[in-house]
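okay, predicted coordinates and the sequence, questions at the end:
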Amino acid sequence: MKTVALAVMDGIQLLDIAAPAEIFGMPGPHPVDPWYEFIVCGLPAARIGGWFQPRAPRGWDEFIAADTVIVPAVRDVDEPPPADLVNAVRAAQERGARVAAISTGAFVLAAAGLLDGRRATTHWPLASTLAARYPRIDVDVAALFVDDGSVLTSAGKTAGMHLCVHIVRTDHGDIVANALARHLVLPPDRSAELSGTDPQDHVLSELLPWVAENLNQPLTVTDLARHANMSTRNLTRRFNALAGITPLQWLLTQRINRAQKLLETTNNSVDHIADQTGMGTAATLRRHFNRAIGVSPDTYRRTFRIRVNQLAG
């Protein structure tokens, strides 16, 4: 089990710790067993949002020992970050931990010297401040998040959610990460589309494009097995070994993923999208979409466009 440790400091905002707590603190919509062990570390007297106090946070020793450590946004970038936090972040990175910062948490990583010679980002209005204060950092003023190996940074609060989903994608693959993004109603990461196959598995690698070309057809698991020239039992075994789900679950995920893209990029009616994704009827699409994503197709389209506009602004 991978341990994710979240640092808490006095005065940080509750929203800045919500994304890591939601994503790493509970199983995703397609549970992976084991999921993450999520711990909160910091000073016992730390108050979040001016009123919330975490119950018995762990100490810095456990923070340093974690596989991934996350630093949320700091309250004021003009104040020096707490020395114990800076030292803990540096020690965690030296021990081999993956270190991630959300928004202005990048200033803590910079103070620890972790961003020297690296590409990084932070809350966009403060990117120039970070660059001026730490000239050895290659500050990207437009990235939602930056993955520079073992050190990751993100822009604002919503971008922090994208960063956390990216970490899940790195650890558990596209299927789990995309299901999580849909559950959170996040615009998906187009740099890592759903694959569901291992590139070295030639049978499934050839099956994927065929499914994509025929997704508007009422395909069944039997159709997939016939095209792959194997029995349904062998196909199911192969999918479980590589993706951790059944072929039917994978096929449904493909249909939902296609529906999301069409909702995001077209004004097609739900009836038309149901036909394009092989769902047959709008009622079937709505039932499966709501079960997988938690909202209706129409709500998803509206929410997606609102969030894209917020990110663009």
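Received the coordinates, thanks. Numbering: from 1, shown residues only.

going forward, measure contacts between C-alpha atoms and count neighbours the same way
Fine.

you'd agree Ala91 is up against Phe63?
No. Contact criterion CA atoms under 8 Å: Ala91 and Phe63 do not qualify, at 9.4 Å.

who's more crowded, those two?
Just comparing Ala91 and Phe63: by other CA atoms under 10 Å the higher neighbour count belongs to Phe63, 27 against 18.

take this one as well and set it beside the first:
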Amino acid sequence: MTTVALAVTDGMLHFELSLAYEVFGSAPAGTPGPWYDVTVCGPSAVRVGRFRLEPDRGLDHLRRVDTVIVPGWADVDQPPPTELVDAVRAAHQAGARVASLCTGAFVLAAAGLLDGLRATTHWAHTEDLAARHPQVIVDPGVLYVDNGSVLTSAGKAAAMDLCLHLVRLDHGSSVANAVARRLVVPPHRDGGQAQYVTTPVPAPDHHPLADLFPWVLRRLDQPLTVEDLARQARMSSRNLGRHFKAATGTTPLQWLLTQRIRHAQELLETTGEGIDTIAAATGMGTATTLRRHFNRTVGVPPDTYRRTFRARADSIPHVSEQHHRETDTC
């Protein structure tokens, strides 16, 4: 993911645009290998906040890059420009990874990229996003959501969290941490477990899997299989897979692994239990298995995670992911 395009038109928020350019525009000292080639794409000169900006290339260039960043959209009461929506959709169809910052999610939703997926935006606008695009599973309580090729962030400072997450995916935790140090920001924010693990939320009550999610979460210490989940849901394994994909954007086994990792994080943060005990409580079996999956998913070993978050949890009130809210505004 070496080429990054910032998609702009009149009405973009300058904070998110500047933040993304700062993260992707220059490599931290000592970074091995190539860094990002950043381009600003828009239709001729545009007005971003109170500034006039001359883009490097037109919006059609979005189809030629690896990653497209859509900054916050100022007037969410108005539909985003059709030319921007079409260009973002075409870029995704061409294989680009597309990420929105703050209210840029309205652009992605208008392009149809969030249909059937979990997404977020600034908490002050989540109800508007859900009402305008009912096919989007809007989660107002997380800093950002990673659906693979489509990512969305909450408001303002959460844009930094998502940009650092993208750097971490592309270059690893040490490089992302170096970027964070250069910008004098934490590489991970307190209370934001979604910064580490993408956790699809249970579907609405009317969904066929509505009763299955809590059933699984009560049995994370048990060796569950796809057949076990299908039997509990009273459907075939193939049908279960289709419903899981539609509801969470992932497979039953990947969703289950994500829940085990998330539970391990909670135990590491809130208890002094040993790694072997936590491995058993999360259905991982052995400490070796837990460490392998945890390190691959979170980016740090369980012991490092515990030292970081237990120290912080001992000094400040614990805020769960489910009740975490951004307090800044667009």
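Structure received. Because the structure is predicted, anything quoted here is derived from the model rather than measured.

quick one: TM-score?
Between these two chains, after superposing, the TM-score reads 0.61 (TM-score structural alignment, normalised by the length of structure 1); 210 aligned residues with a CA RMSD of 2.8 Å.

and the helix or strand where Ala259 of structure 1 lies, how far from the chain's centre?
When secondary structure is defined by DSSP states H and E, Ala259 of structure 1 falls within helix 247-265. Centre-to-centre, helix 247-265 of structure 1 and its host chain are 18 Å apart (CA atoms, centre = their mean, to the nearest Å).

next one: stretch 121-137 of structure 1
Centre to centre, stretch against its chain (CA atoms, centre = their mean), the figure for stretch 121-137 of structure 1 is 24 Å.

what sits up against that stretch?
102-107, 110, 115-120, 138-146, 153-156 (CA atoms under 8 Å, 6 or more residues apart in numbering).

please repeat the previous calculation with a cut-off of 6 Å.
103-104, 106, 115-118, 139-141, 153-156 (CA atoms under 6 Å, 6 or more residues apart in numbering).

what sits closest to Lys2 of structure 1 if chain neighbours are left out?
If the residues on either side of it in the chain are set aside, Lys2 of structure 1 comes closest to Tyr36, at 5.2 Å by CA to CA, 6 or more residues apart in numbering.

any idea how far Ala65 of structure 1 lies from Gly105 of structure 1?
From Ala65 of structure 1 across to Gly105 of structure 1, the span is 19 Å (CA to CA, to the nearest Å).

out of the two, which sits in the busier spot?
Taking other CA under 10 Å, Ala65 of structure 1 and Gly105 do not tie; Gly105 has more neighbours (24 against 19).

right, and the more buried one touches Ala73 too?
Yes. Contact criterion CA atoms under 6 Å: Gly105 of structure 1 and Ala73 qualify, at 4.3 Å.

got a list of what Val46 of structure 2 touches?
Counted by CA under 6 Å, 6+ apart, Val46 of structure 2 has contacts 9-10, 52-53.

please repeat the previous calculation with a cut-off of 7 Å.
Going by CA atoms under 7 Å, 6 or more residues apart in numbering, Val46 of structure 2 touches 9-10, 52-54.

aligned to Ala83 of structure 1, what sits in structure 2?
Using TM-score structural alignment, the partner of Ala83 of structure 1 in structure 2 is Thr82.

distance from the helix or strand where Val69 of structure 1 lies to structure 2 after superposition?
Using DSSP H and E, the element containing Val69 of structure 1 is strand 68-71. On superposition with structure 2, the mean distance recorded for strand 68-71 of structure 1 (mean CA distance after the TM-score superposition for structure 1) is 0.4 Å.

now for that strand, which elements pack on it?
Packing partners of strand 68-71 of structure 1 (3 or more CA pairs under 7 Å, 6 or more residues apart in numbering; DSSP states H and E): strand 3-8, strand 98-101.
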